[in-house]
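Trainee: From the sequence below, what's the structure:
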Amino acid sequence: MSHEECETTVVKDCYCPACQGDKATTTLLLTKIPYFRELIIMNLYCEVCGNRDAQVSFGGSIQDEGQRITLTVRCSEDLNRQIVKSDSATLFFQTLDLEIPRSTQQGKISTLEGILQTTVNQLTQQQAERLRSGDVDNFHRCRAVIDTINRWINNAEIKSENETPGIDNSSDFPFEVILDDPAGNSYIENFQAPKRDPQLTHTPYRRTPQQDAVLGLQPSFDTEKNTEHTDSKALRYKIHACEDERFEPTEKCVPKDEIMSFPTTCPSCRCPTETNMCTTSIPHFQSVILMCMLCSNCGYRSNDVQGNGGAISERGTRITLNVTDMVDLSRDVLTSTTATIFIPEADLEVGGCSLGGVYSTVEGILTQIVGHLETTNPFAMGDSTIGRTGGKVRQEGELSYRFNDFLNKMKAMISGQHFPFQIILTDPLSNSFVGRRSGNSDVSVNERAMRDENLFLEEYERSHAENEALGLNDVMTEHDQLTP
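Mentor: Modelled structure (predicted):
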């Protein structure tokens, strides 16, 4: 980090919330954590009363979607996970029926144990006041919460060495911690990075108009109440275009190869802009929807490929590609938002929500995966790689070394230095596609799969869980009839 990036700003004669004087000094540091976000670190010190306060605010952009992270705490080691709680995030402990709101412990980087200890201190400070005011019921509820948290912390400190790692015999475990951040700028450390942590669940969601207002954003066009009660701008366009005729999405309402534009809001600067949409067909595959946006105000650009331009497939598709040379790296690949990519050699699984709809080559997909992993694993860099786990100091740089070894293996695959390896693309809606090798004749997908020694195509019946996740179990078509 350069000297300019670490330059501090000192503001004197600030207001002190403790003594209500104006002799406090605030120090501001604008910096950036590698593979994470821009941060504003603020420290306040009052010479009169000695009050100190430190906060961390996020100086970067608000993410396109909110993020809900659920952690299952199975043992005392999980209390040492590092947590980034932005000033818009809330923490909820279902076992305790306890919520740490956005106004409490704002902009904090700590461990789960540190956040719990701060909660105990804050609750304990008000216990005497609760008794004096006669709020006995609330006093006992708070004491029960304090006692439970203290048992968690004390169990982490006195845990015996002969206990099985990763398993806690205490009846207080397991319990769940839910970190909900509408801005999408909060994180919980992944002990298995870069692999998937089975104790962590990430759920992205669209913000409500109320959440947008709290963040100081104008509610998106999708969430504003309208007389038609539609959820998307594209669907609203189709309704207007087809109000006098039978609804036929692909053929009439969304003409193929014709570019349509509709108004939207830039997720970066929140200024009005336009999104272009076009429906086209991939030969011997199906129709896809191409969407792109370029903001003329700030230059932000994005593109997306939706592989659901036609009807929903009756079966899912699993495509297995054996990458043996540079020609296989140049194959065209279309991944939809419902597809999952699995690379056995790297023990890596990436869901469709991570990359979104992407049309690229094998090399391009792998490059995007590496970039996404570097961006979403802030605890694999810097001081955060040194911590305590289960009362023992972790080997310095252990997480960083493991993460960097993984990235080096992925980059070797991209550069053609690691052959062969396998890519398994599973899509329950059959909206993903792997192209032919250069020089092959123009044949259909099934014929290509039979002739291509490195490409294998398999259709399978979707499970009940997959249908439930896609919302297909609630679709009722028994009484529908086709209109000639």
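Trainee: Every contact and neighbour count from this point should use C-alpha atoms.
Mentor: Fine.
Trainee: all strands for the stretch 1-150 of the chain, in order.
Mentor: Applying DSSP state E, counting those that start in this stretch to the stretch 1-150 of the chain gives strands spanning 8-14, 24-32, 38-46, 52-58, 66-73, 82-85, 90-93, 98-100, 108-111.
Trainee: swap that for the stretch 301-450 of the chain, please
Mentor: Using DSSP E, counting those that start in this stretch, strands in the stretch 301-450 of the chain cover 301-306, 316-323, 332-335, 340-343, 348-350, 358-361, 388-389, 392-393, 421-427, 433-434.
Trainee: burial count for Gly76?
Mentor: Rather than Gly, residue 76 is Ser. 27 (other Cα atoms under 10 Å).
Trainee: what comes up buried for stretch 58-67?
Mentor: 58, 62, 64-67 (16 or more other Cα atoms under 10 Å).
Trainee: give the contact list for Pro209.
Mentor: Applying Cα atoms under 8 Å, 6 or more residues apart in numbering to Pro209 gives the contacts 218-220, 223-224.
Trainee: let's see 7 Å
Mentor: 219, 223 (Cα atoms under 7 Å, 6 or more residues apart in numbering).
Trainee: so where do the helices sit in the protein?
Mentor: Taking DSSP state H as the test, the helices found in the chain are 112-125, 127-132, 136-157, 209-214, 233-241, 326-329, 352-355, 362-375, 398-414, 445-451, 464-470.
Trainee: What lies in contact with the second one?
Mentor: This means helix 127-132. 136, 139.
Trainee: Second chain to compare with the first, below:
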Amino acid sequence: MSLISEDSVRGENIFKDISADADDFQATEIESMCMNCHDNGVTRLLLTKIPFFKEIIISSFSCPHCHWMNTEIQSAGAIQDQGVCYTLRVKTKKDLDREVVKADCATTRIPELDFEIPPFTQKGALSTVEGLLDRAVAGLEQDQPVRRATDPQVADKIDEFIQKLCKLKAVESEFTVVIEDPSGNSFVENPVAPQKDESLTVSRFNRTVQQDVSLGLRADDDLEEEAPANSIDAMRNEVLVFNTNCPECNSPASTNMKLVQIPHFKEVVIMATNCDSCSHRTNEVKSGGATEDQGTKITLRITDNSDMSRDVLKSETCGVLIPELEFELGMAVVSGKFTTLEGLLTDIKDVIVTRNPFVSGDSTTSDRMERLNEFAEKIDKIIAGEMVVHFILDDPAGNSYLQNIYAPDPDPEMTIEKYTRTFEQNEELGLNDMKTEGYETEN
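Mentor: Prediction:
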């Protein structure tokens, strides 16, 4: 039985990458009581991390006396700033094999059957779409013997519904699976990465007060206190420091926050975390102003390596498109940051290729590896100025920026479009009273 020591917590990251080659990748075994026969069994805990989902704890219980088993996962990472909603259109049987991470606070819905699994009624799971269906069927079948004895009519209706769920696995017709997680810690695999998944829609949303309460982020009677009138002025002239934990090794660290005015643009909040234990560094940018009346679409034609030195502000609501690569990056994949164009392209390559959880281990396929390696080579060519492409920042909140090196004159290689948001974009931003038609272009 392996134990988690204080040295391992403070010295190195106890959350290891999933890998079939790791020799020291051992589970922690704990003797615990079986909830079925009340004798003693064994719980195995595995602390690992999945990029795009951060750290997780996988626990598996088995009882040698009654042979009862139970497996679940729990998120070990921080609750995200926004919730996430995955909407998957299941069209073929291959879609049933998609990897899914479902947090215990997530709601699962199948609109075609008017079926919903409420939050906190199931433990978190690392599974597939088919596994979610099997788990739903097993949950409904669990109390069927008692229902058949006490209420046969209800039992018959549930049997009929179970048959409908089982038929979904044949994919005789398309159906929709929706996973809505206010913690932002659920995940559905995109098997065609780095290309856009036409069957999968990912949206972010602001939590309600009730959702914050259910996640333990605020008390039932928590009241928001109004900030002093001069607090913003004070923040502009100083760096604020907050105590936190390193997202990599969980050691005590500090986060620095500063309001910065970007020339020819607006004010932003830059947050940086440095860890003295593992030297891990992160930086994130939040918009310091309100959501603009219109969205902004910035298109740059990259023709030379000198374009890589342009300053870029990518907000947390901004998507990235490179049409020549048939590549589209959703707003939530790379966090908001203030960097250079080369830095942003390097981050995109790192997220899509280097830290992709499905390019190593048992889930790797040669076709997927070849496709991702080809994408990485093209990104390197763009950075080196050997490939002419269009780089597009599409921000429905209007809070992103790309430096005009010819300012105050117009940039001949860059265009800026102002557009009115669609209803769906307003939904993602929590703005449902905006108009949805019309485009206006400016150079």
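Trainee: re the thing from before, and of the helices of structure 1, who's closest to Ser88 of structure 1?
Mentor: helix 209-214 (8.5 Å; Cα to Cα).
Trainee: mean deviation (superposed) between that closest one and structure 2, please.
Mentor: Here the mean offset of helix 209-214 of structure 1 against structure 2 after fitting is 4.9 Å, by mean Cα distance after the TM-score superposition for structure 1.
Trainee: Distance from that helix to the middle of the chain?
Mentor: Its chain's C-alpha centre and that of helix 209-214 of structure 1 lie 19 Å apart, by Cα atoms, centre = their mean, to the nearest Å.
Trainee: Can you give me the buried ones in it?
Mentor: Of the residues in helix 209-214 of structure 1, 209, 211-212 count as buried by neighbour count, 16+ other Cα under 10 Å.
Trainee: Reformat these as CSV; add distance to Val333 of structure 1.
Mentor: What follows is those, written out as CSV (distance: Cα to Cα, whole Å):
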residue, distance to Val333 of structure 1
Pro209, 36
Gln211, 36
Asp212, 35
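Trainee: Nearest to Glu113 of structure 1 among these?
Mentor: Taking Cα to Cα as the measure, Gln211 is the one of the buried residues of helix 209-214 of structure 1 closest to Glu113 of structure 1, at 28.1 Å.
Trainee: Could you count how many residues lie near the closest residue to the closest one other than its chain neighbours?
Mentor: Closest residue to Gln211 of structure 1 apart from its sequence neighbours, by Cα to Cα, 6 or more residues apart in numbering: Pro182 at 6.6 Å. Other residues near Pro182 of structure 1 come to 26 when the count uses other Cα under 10 Å.
Trainee: Surely Pro182 of structure 1 touches Ile69?
Mentor: No - contact between Pro182 of structure 1 and Ile69 fails when scored by Cα atoms under 7 Å: they sit 11.2 Å apart.
Trainee: In structure 1, what sits opposite Met69 of structure 2 in the alignment?
Mentor: Aligned against structure 1 by TM-score structural alignment, Met69 of structure 2 finds its counterpart in Arg52.
Trainee: got the contact list for its match?
Mentor: For Arg52 of structure 1, the contacting residues are 44-46, by Cα under 7 Å, 6+ apart.
Trainee: hmm, back to that, for Ile188 of structure 1, which of the strands of the stretch 1-150 of structure 1 is the nearest?
Mentor: When the strands of the stretch 1-150 of structure 1 are compared by Cα to Cα, strand 82-85 sits nearest Ile188 of structure 1, at 4.6 Å.
Trainee: whereabouts in structure 2 does the closest one align?
Mentor: Under TM-score structural alignment, strand 82-85 of structure 1 corresponds to residues 99-102 of structure 2.
Trainee: Once aligned, what mean separation remains between the matching stretch and structure 1?
Mentor: On superposition with structure 1, the mean distance recorded for stretch 99-102 of structure 2 (mean Cα distance after the TM-score superposition for structure 1) is 2.0 Å.
Trainee: which stretch among the helices of structure 1 comes nearest Leu290 of structure 1?
Mentor: helix 233-241 (12.2 Å).
Trainee: tell me which residues of that closest one are tucked away?
Mentor: Residues of helix 233-241 of structure 1 classed as buried: 234, 238-239 (neighbour count, 16+ other Cα under 10 Å).
Trainee: swap in stretch 431-445 of structure 1?
Mentor: Those would be 431-437, 445, for stretch 431-445 of structure 1 by 16+ other Cα under 10 Å.
Trainee: tell me the two of those that are most distant?
Mentor: Asn431 and Arg437 (19.8 Å).
Trainee: okay, now the counterpart of Leu325 of structure 2 in structure 1: neighbour count?
Mentor: Matched by TM-score structural alignment, Leu325 of structure 2 corresponds to Ala346 in structure 1. Neighbour count of Ala346 of structure 1, defined by other Cα under 10 Å: 16.
Trainee: Against Gln106 of structure 1, how distant is Ala346 of structure 1?
Mentor: 37 Å (Cα to Cα, to the nearest Å).
Trainee: Pull the distance from stretch 25-33 of structure 2 to the chain's centre.
Mentor: 29 Å.
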